[in-house]
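Colleague: okay, predicted coordinates and the sequence, questions at the end:
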Amino acid sequence: MADVMTDDGESTERRKSGGEEEGQEQRQRRIAAWRRADRVLARGSSEATPAEWLRVLADEGPSVYDLDGAVDLYGDGVVEHLERRVAELLGFPAAAFFPTGTMAQQVALRCWAARTGNPVVALHPLAHPEVHERGALAAVSGLRTVHPTREGRLPTADEVRGVEEPFGTLMVELPLRDAGFVLPTWDELEEVVEAARERDALVHFDGARLWETTVHFGRGLPEIAELADSVYVSFYKSLGGLSGAALVGPESFVEEARAWRHRYGGSVFQQHPAALAALLGLARELPRLPSYVAHAAVVAAGLRKGFEVAAVPWSRVHPEVPHTHEFQVWLPHAPEVLTEAAVRQAEETGRVLFRRWFAGSAAGPPGVAVTEVTVAAPGLEWTADEVGEAVVDFMGYVRQVERED
C-alpha cells in the first residue's frame, strides 16, 4: 500500500445492480486484477487488505500522532486532535468528526432549518443527498428540497434568485460529482452565495472533495470555505482515509451538531483507526492534490488522442479539461462490455486505465456508458502518449468482447 487509496466510485445503489452472487464474484475478480496491475492511474480503497491497513497505521501513524497515548473514548484524544486540525485548515473556529458524510450533512441541514425556521433546502438534483442517500433528507430529517436548475452544472446566481419559493439553506456540492466533478468559476461561486444571502438563506458546502478545488479556484481552502456558513469534508475520498467526515462552522453550530450527532447514533465508542488514517491523508495526500489536478489534464488529453487514433466514432472526456483530478469518460457501448474489456486489459497487460462503467449519465446523451477517472500518485508516472497507447489497447479489448457476444 505504497500509495494512499482513493474511493472506487461505486455507490451502494450502483453496486446492488444485478445478481448479488454474480456481482460479488465479478467484484472480487476486478479487485484481484487491480491489485496485480503494475500501471494504474490511482489505487482504489477496495484493493487494500486489513493487514496492509493495520501495518500502515502502526508504521506511519507516529508521524502524525502519539500512538502511545490514551485511546480515544467517545470523540476525545486523536479524534479531538483531528477536529482541531480540520478547523484550522478550513479557517473555522470549530469542527465535529462524524462517522459518515451522510450523517454530517443530515445534521448540518436540519440544524440550519431549525435556525431559519424553513425546512426547504435548495440544491442540485444531482447532489449527493438526492442521488445517494435514499431520500434521507425527507425520511429522517423532515426536510424538503427544491432545484434551482436541472442542467449538468451548478446553478447560477440568477437561477438561485429565481427559485419560486423561500428556502432556508442553499447547499452547493463542490465539485458536483455526478455531473462530472464540475466546478463554477470563482466569480460565479461568489455570485451564487450572494444570491442566496439576498434570499435570506444560509449556505452549506458539500465539500466531500473540497480539498482539490484550490487549483481551479486559485484560492486557498480558508478563502473558499469562508463563503459558506458550514462545510462538510470527507476523509476517505481524495485523502484516501478509512472512513469518516467532518463538519465545520461556528462554535454554537458545531455544539448543536454534536448533540444531533449523538441522537443520530454517531457518538462512536472508539474511532482511532479512522481518525489516524484521516490525519495521514491530510499530511500525505493534501499537499499532493494540486499535482494530481495538473496531471489530470495531461491524462485527459492522452485519452482524447487515444480515442482519435483508435478511430472511435464518438467519445467524450468531460470536462474536456478536468476541473479537479477526477473526471468522466463517455462511450457509446454497453457498460458490461466496457467493464469486461477493462478487466481483461488489467489481467493481461497489468495496466488499469478504466475501472467500472455504468449505464447512462444524467449530464450526457442517452445510450452511452460512463466511467469516472481518478488521477493520483501512480498516475503521475503516465505520459499522454502512454495513456493514448493504453486507450488503443483498451478499444481492442472492447471489440474482442463485442465479437464474443
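Modeller: Yep, that arrived.
Colleague: every contact and neighbour count from this point should use C-alpha atoms.
Modeller: OK.
Colleague: stretch 221-236: end-to-end distance?
Modeller: 18 Å (Cα to Cα, to the nearest Å).
Colleague: what is the helix or strand where E348 lies packed up against?
Modeller: Per DSSP states H and E, E348 falls inside helix 335-349. Using 3 or more Cα pairs under 8 Å, 6 or more residues apart in numbering; DSSP states H and E, the elements in contact with helix 335-349 are helix 20-36, strand 351-352, strand 358-359, helix 384-404.
Colleague: mean neighbour count and distance to G162 for those - can I get that in JSON lines?
Modeller: Converted to JSON lines, the helices and strands packed on helix 335-349 look like this (neighbours: other Cα atoms under 10 Å; distance: least, Cα to Cα, whole Å):
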{"stretch": "helix 20-36", "mean neighbour count": "15", "distance to G162": "44"}
{"stretch": "strand 351-352", "mean neighbour count": "24", "distance to G162": "45"}
{"stretch": "strand 358-359", "mean neighbour count": "18", "distance to G162": "33"}
{"stretch": "helix 384-404", "mean neighbour count": "18", "distance to G162": "43"}
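Colleague: this is the other structure I want to compare:
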Amino acid sequence: MTDDKELRTRRRAVWRAAERSLWRRPTDQTIGERLAGLTAGVGEVSDPGAFPDWYGDGVVEELERRVAGLLGLPAAAFFPTGTMAQQVALRCWAERTGSRTVALHPMAHPELHERGAFGAVSGLRTVHPTTEPRLPTADEVRDFEEPFGALMLELPLRDAGFVLPSWEELAAVTEAARERDAVVHFDGARLWECPPHFGRPLHEIAALADSVYVSFYKSLGGLSGAALAGPESLVAEARAWRHRYGGLLFQQFPAALAALVGLERELPKLPSYTAAAKVVAAAMADAFRESPAPWFRVHPGIPHTHQFLVWLPYPSEVLMAASLAQSEETGTTLFHFWSEESRVPGISASEVTVAEAGLEWTAEDVKEAVAEFMTRVVREDAAHEAG
C-alpha cells in the first residue's frame, strides 16, 4: 500500500510539472488550488453573501433549478453520488411499472463499477438486450425475450469507447422501449458532452427519456455530486428515498457551487474539446501507423465526445513506464493510465481526454509526441522481455 501511495504521489508531481498535456486532471490540483479556484468562481454563479445551504436549500436549490432548466425537465434533485441517484430513480420506476427488471448494457457503469449495487441494495434485476460494444438497437430492445420495466441507456457508453448511437438510432430505441410499456432512463453522467454528436441541444436529448441522471465532476470539473431530473412526482419521491439512503446531507454548498461554476465555465467549452479530440485522434492514428507498433486501435476513429480509447499490444506496466518517463523527461503528457484489456490478453487500453489544455496541440504536435512515446515503449518492452 505504501508503494502504491508513493507511486501515485510521484505521478501527480510529474503530471503537474508537465508543460504540455491534453488534459489537466482536477485531482492533480492541491487542496489550496481547488479552494482558490472555487472561491474565485463563486461570484459568477451565486451570491457570496448568502448563507450556506441547510439540508438542501439555498445554493443547492439554485443548482437544481439550473439543471432542470438546461435539460428542459420539470424538476431535478441533487444527490451526493450518481450511484445513489440512479439506484433511487430505478427503484421509483420499479414501483410505478410493477417490474424490478432493468434492461441495460453489460458494460454499463452499474454492472462494472458498483459492486452489484442494483441487486444488493435496491432489489433490482438486470438483463442485457445486447453484448455488442455499443448501445442496443431498436430491434434488440423490441425483440428481447424477457419483460423489463425500465431501459437504462448510458450516454456515452464509456467502457466501449465513449460511444454514442446516431440521433435516429437513439430515438428509435427509446420508442421501442415504450412499445413494450417500459420507461427510459438516461445514465447521462457525461450527457453534457453529447450535443455535438447528436446535433441537438441538451433539452431535446433529455426529452427522449423519462428521467435523466447527470454528473457534475466527470465533464464539468466539479468536486462531486449528481442530479436526477424528471417529472415532479418522480423527483419528489426520489427526495424521500434520497433521505432513506443517507443522501440528505447537512451542507453541500462546496459541491453545489463547484457544479454551478462548471456549468458556467466548462459546459460552453465542451464542443471545442470534442472538435479538438477529433484532430488528436486522427493524428494519433496516423502516427501509430508509422510507428513500430505491430498493431493499434484508436476508437472511435472519429470520437463521439472529447474522450476516446487507444489500444496497444503491450503490457500495461510497459506503457505506464513509457508514459511517465515521457512526462518526466520531456515535459509532455500524452497518456495518463494504461490497463490490461480483460477481453483480449496482451492488449492494454488508455482513455484519452482532450480538454482546455489540449486546444493548444496541433496535429503535428500529437504525431511528434506519439513517435517519441513509441521510442520509449520499444525500449521499455525490450527491458521487460529481458527481465
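Modeller: Right, received. Where do you want to start? Since this is a predicted model, take the numbers as computed values, not measurements.
Colleague: coming back round to it: check the mean deviation of the helix holding E348 of the first structure from the second structure.
Modeller: Average distance, helix 335-349 of the first structure versus aligned residues of the second structure after superposition (mean Cα distance after the TM-score superposition for the first structure): 0.6 Å.
Colleague: equivalent range in the second structure for that helix?
Modeller: Using TM-score structural alignment, helix 335-349 of the first structure corresponds to residues 316-330 of the second structure.
Colleague: chain center to the matching stretch: distance?
Modeller: Relative to its chain's centre, stretch 316-330 of the second structure lies at 24 Å (Cα atoms, centre = their mean, to the nearest Å).
Colleague: contacts for it?
Modeller: Contact with stretch 316-330 of the second structure is made by 11, 14-15, 17-18, 332-340, 348-349, 372-373, 376-377, 380-381, 384, as judged by Cα atoms under 8 Å, 6 or more residues apart in numbering.
Colleague: now distance to V321 of the first structure too, for the helices and strands packed on helix 335-349 of the first structure, in JSON lines please.
Modeller: Formatted as JSON lines, these follow (distance: least, Cα to Cα, whole Å):
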{"stretch": "helix 20-36", "distance to V321 of the first structure": "26"}
{"stretch": "strand 351-352", "distance to V321 of the first structure": "21"}
{"stretch": "strand 358-359", "distance to V321 of the first structure": "22"}
{"stretch": "helix 384-404", "distance to V321 of the first structure": "14"}
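Colleague: quick check: which of the ones you listed is nearest to G168 of the first structure?
Modeller: Nearest to G168 of the first structure, of all those, is strand 358-359, at 34.7 Å by Cα to Cα.
Colleague: contacts for that closest one next, please.
Modeller: A334, P335, E336, G367, V368, A369, V370, T371.
Colleague: so it corresponds to what in the second structure?
Modeller: The aligned range for strand 358-359 of the first structure is 339-340, by TM-score structural alignment.
Colleague: and the matching stretch, how far out from the chain middle?
Modeller: Centroid separation for stretch 339-340 of the second structure versus its chain: 18 Å, with Cα atoms, centre = their mean.
Colleague: please apply the same query to stretch 217-225 of the first structure.
Modeller: Using Cα atoms, centre = their mean, the offset of stretch 217-225 of the first structure from its chain centre is 18 Å.
Colleague: now it: which residue numbers in the second structure?
Modeller: Residue span in the second structure matched to stretch 217-225 of the first structure, by TM-score structural alignment: 198-206.
Colleague: how about stretch 127-140 of the first structure?
Modeller: Counting by TM-score structural alignment, stretch 127-140 of the first structure corresponds to residues 108-121.
Colleague: list the buried residues for that stretch?
Modeller: A108, H109, P110, A117, F118 (16 or more other Cα atoms under 10 Å).
Colleague: so which of those residues are in helices?
Modeller: H109, P110, A117, F118 (DSSP state H).
Colleague: residues in contact with the closest residue to H203 of the second structure other than its chain neighbours?
Modeller: Nearest residue to H203 of the second structure in three dimensions, chain neighbours excluded: L71, at 4.3 Å (Cα to Cα, 6 or more residues apart in numbering). Applying Cα under 8 Å, 6+ apart to L71 of the second structure gives the contacts L202, H203, E204, A206, A207, A229.
Colleague: for these, work out which two are farthest apart.
Modeller: The farthest-apart pair in those, when distances are taken by Cα to Cα, is E204 and A229, at 13.9 Å.
Colleague: I appreciate the help and will end here.
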